[in-house]
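[1] Quick one: sequence plus predicted model below, questions after.
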Amino acid sequence: MTYCVAMRLNSGLVFLSDSRTNAGVDHIGTFRKMSVYENPGDRVMVLMTAGNLSISQSIRQMLSERTNAEGRSIWTATSMYEAAQILGDAIRAVHDREAAELGKFGIDFNVSIIFGGQIKGERCRLFQMYSAGNFIESHDENTYFQIGEAKYGKPIIDRVVTPTTTLDEAAKCALISMDSTLKSNISVGLPLDLLLYNSDELAVTRFVTIDEQNQYFQMIRRSWGAQLKRVFEAIDDPVWDAAPEATLNVLSSSSDHSEPVRVPPPSNIAHNAPTMPRQILAHQDGNSEQAH
């Protein structure tokens, strides 16, 4: 499996991918999921893939060579939307060639792709591609896409990232998102590829491959869990069976008469009322008496 995330911000684009393709007791494969198509001064496009590795590699190679009906390729497309259409055509071409044969061996045609970048003369754009070759585009209401093991790293992005988030803040959030995924899922693993693209640069200027020795990612891994624990411990425990006006953080109000859905025992099972524990009632004079 894998985890890839990309963000489209007012200031540019952020792409982050892991490199694990197969997790098991005795077999872990490492292949880089990010590919960059760059013609400095004219266009920068980034492709990240998840799913069947042989399918994604075929699509990646075909994309660099394929032309559409008008004779344009991703290297000559006039917009990122047209480039995404060319990528969709490449996905469908690989499907037409491979899907039936894969099906004979019980293998689904499974691929997910994030594709984004900028072509001179238009803004940065970001797309999520599907196995059928169709796609959706990121807008301000949805500033990011994830593919692969997305669920573990999603909450932090939802709470932090907006179109006005800076590239460095977004990179930090993406790395925390990745760390959360690494913590919870063995099928995602180092090294990572991180690319930050500034709007209108039309060249890759900030890229890093992150391994276990990377100082910043080591700091993220150490501090994020510790910070979460401190925040957790600072939140008060719930208060049960209290009047809301009497105290804060009431979870169960004294006037709350809600009950769980109870499943009755079989009729042949004897019903015994629970025995109340014996309590000791203390008196002011120091004596005590037993009560049932």
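    Great, that's in hand.
[2] going forward, measure contacts between C-alpha atoms and count neighbours the same way
    OK.
[3] Report the distance from stretch 48-60 to the chain centre.
    19 Å (Cα atoms, centre = their mean, to the nearest Å).
[4] Identify the residues contacting that stretch?
    Contact partners of stretch 48-60, identified using Cα atoms under 8 Å, 6 or more residues apart in numbering, comprise 1-4, 17, 21, 33-35, 87, 90-91, 94, 109-115, 147-148.
[5] Let's see that with 6 Å instead.
    Lys33, Met34, Ala90, Ile91, Asn110, Val111, Ser112, Ile113, Ile114, Gly148 (Cα atoms under 6 Å, 6 or more residues apart in numbering).
[6] another one to put next to it:
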Amino acid sequence: MTYCVAVKVDDGLVFVGDTRTSAGVDDVRTYNKMHVFETPGERVFVVMSAGNLATTQTVLTHLRRDMADDKPVNLNNIRHMFDAADYLGGLSVRSQKEAGAHTQYASNVDFRTTLILGGQIQGEDPALYLIYPEGNCISASPETPYIQIGESKYGKPILDRVIRPQISLEDAARCALVSMDSTMKSNLTVGPPLDLAVLPRDALRITHKERFDLDTPFYANLRKSWGDLLMRSFTELPRFEWEAQSQAQTQLL
């Protein structure tokens, strides 16, 4: 399994993804799920994936080959972010069919992959799309300014409470990392190292790209601080009426 989250705020885009692809007792594997394609000053795209790894690799291969061969439609010459999402969806559908055609036991294998595409083309606003296995896509909105793929349920509550279009990129990045930590706490199929990428509005390049392991000082401090603050907040929740009565009776005795 996997978990990737991308956030769109007024100041730009933030991407966070794990790297775990297998989590057996004696078989833990990792694979990069965040892929950056950029021409600094002109355009930048970030692709994140969840689903069949072979299909994902095929999609990425087609992306790179189309760019290298200067095909009529490729990430170097596409004019709009929506068109890029539509193009990527088409590659995904094609790659799923190719993977199934070359597999003897295709009927028993799930070749689907779900993708996130985020980025900016010069002259347009930053954009964020969720691309379904069927090839169609939806964009992030001011009401829901984030997109998740993979094991999403554990990390969703903090995003719903915190993410708003007006928050800073730094707060968006912290929130995305906390969302990832919440997911890893409850699901062993999601795990480190974690990849973070930050794309400020109109920078047209990734300005910060970092990888965190559990013992990376910043990330270790973030996890500990979040856990401590949660426990402190929990102990300060309102008391039940019967607790107050019990405490009063105890004091009288």
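    Now that the structure is in, tell me what you want to look at. Note that the structure is a prediction, hence the values are computed from the model and not measured.
[7] circling back to that earlier point, taking the contacts of stretch 48-60 of structure 1 together, which two end up most distant?
    Across these, the longest distance by Cα to Cα is 20.5 Å; it joins Ala90 and Gly148.
[8] between those two, who's got more neighbours?
    In this view Ala90 of structure 1 and Gly148 are compared by other Cα atoms under 10 Å, and Ala90 has more residues nearby, 24 against 19.
[9] for structure 2, which helix is longest?
    Identified as the longest helix of structure 2 according to DSSP state H is helix 81-101.
[10] Now that one: buried residues?
    81-82, 84-96, 99-100 (16 or more other Cα atoms under 10 Å).
[11] once aligned to structure 1, how far is it on average?
    Its match in structure 1 and helix 81-101 of structure 2 itself, once the structures are fitted together, sit a mean 1.4 Å apart by mean Cα distance after the TM-score superposition for structure 1.
[12] For that helix, which helices and strands make contact with it?
    Packing contacts for helix 81-101 of structure 2, counted by 3 or more Cα pairs under 6 Å, 6 or more residues apart in numbering; DSSP states H and E, involve helix 53-68.
[13] Val36 of structure 2 versus Lys209 of structure 2, what's the distance?
    10 Å (Cα to Cα, to the nearest Å).
[14] cool, Ala220 of structure 2 as well?
    26 Å.
[15] same thing with Ala23 of structure 2?
    26 Å.
[16] Same question for Leu128 of structure 2.
    From Leu128 of structure 2 to Val36 of structure 2 the distance is 14 Å (Cα to Cα).
[17] more crowded one of those two?
    Neighbour count, other Cα under 10 Å: between Leu128 of structure 2 and Val36, Leu128 has more, with 27 against 15.
[18] Tell me which residue of structure 1 lines up with the more buried one.
    Counting by TM-score structural alignment, Leu128 of structure 2 lines up with Leu126 in structure 1.
[19] which residues touch the residue nearest to its match when sequence neighbours are not counted?
    Closest residue to Leu126 of structure 1 apart from its sequence neighbours, by Cα to Cα, 6 or more residues apart in numbering: Gly116 at 4.1 Å. For Gly116 of structure 1, the contact set (Cα under 6 Å, 6+ apart) comprises Met45, Val46, Arg125, Leu126, Phe127.
[20] Which residue is the nearest non-sequential neighbour of Phe45 of structure 2?
    Phe45 of structure 2 sits nearest to Gly119 (Cα to Cα, 6+ apart), 4.4 Å away.
[21] residues contacting the one you found?
    Residues in contact with Gly119 of structure 2 (Cα under 6 Å, 6+ apart) are Val44, Phe45, Val46, Pro126, Ala127.
[22] Let me know the closest of the residues you listed to Arg205 of structure 2.
    Closest to Arg205 of structure 2, out of all of the contacts of Gly119 of structure 2 and judged by Cα to Cα, is Val44, at 5.9 Å.
[23] Now do the helix or strand that contains that closest one: distance to the chain's middle.
    Here Val44 of structure 2 is covered by strand 43-51, with elements defined by DSSP states H and E. Relative to its chain's centre, strand 43-51 of structure 2 lies at 9 Å (Cα atoms, centre = their mean).
[24] Also stretch 140-157 of structure 1?
    Chain-centre distance of stretch 140-157 of structure 1: 4 Å, with Cα atoms, centre = their mean.
[25] Give me the neighbour count for Arg159 of structure 1.
    Neighbours around Arg159 of structure 1, by other Cα under 10 Å: 9.
[26] For it, what is the corresponding residue in structure 2?
    In structure 2, Arg159 of structure 1 lands on Arg161 (TM-score structural alignment).
[27] quick one: that match is in a helix?
    Yes: counting by DSSP: H, G, I helix; E, B strand; the rest coil, Arg161 of structure 2 falls inside a helix.
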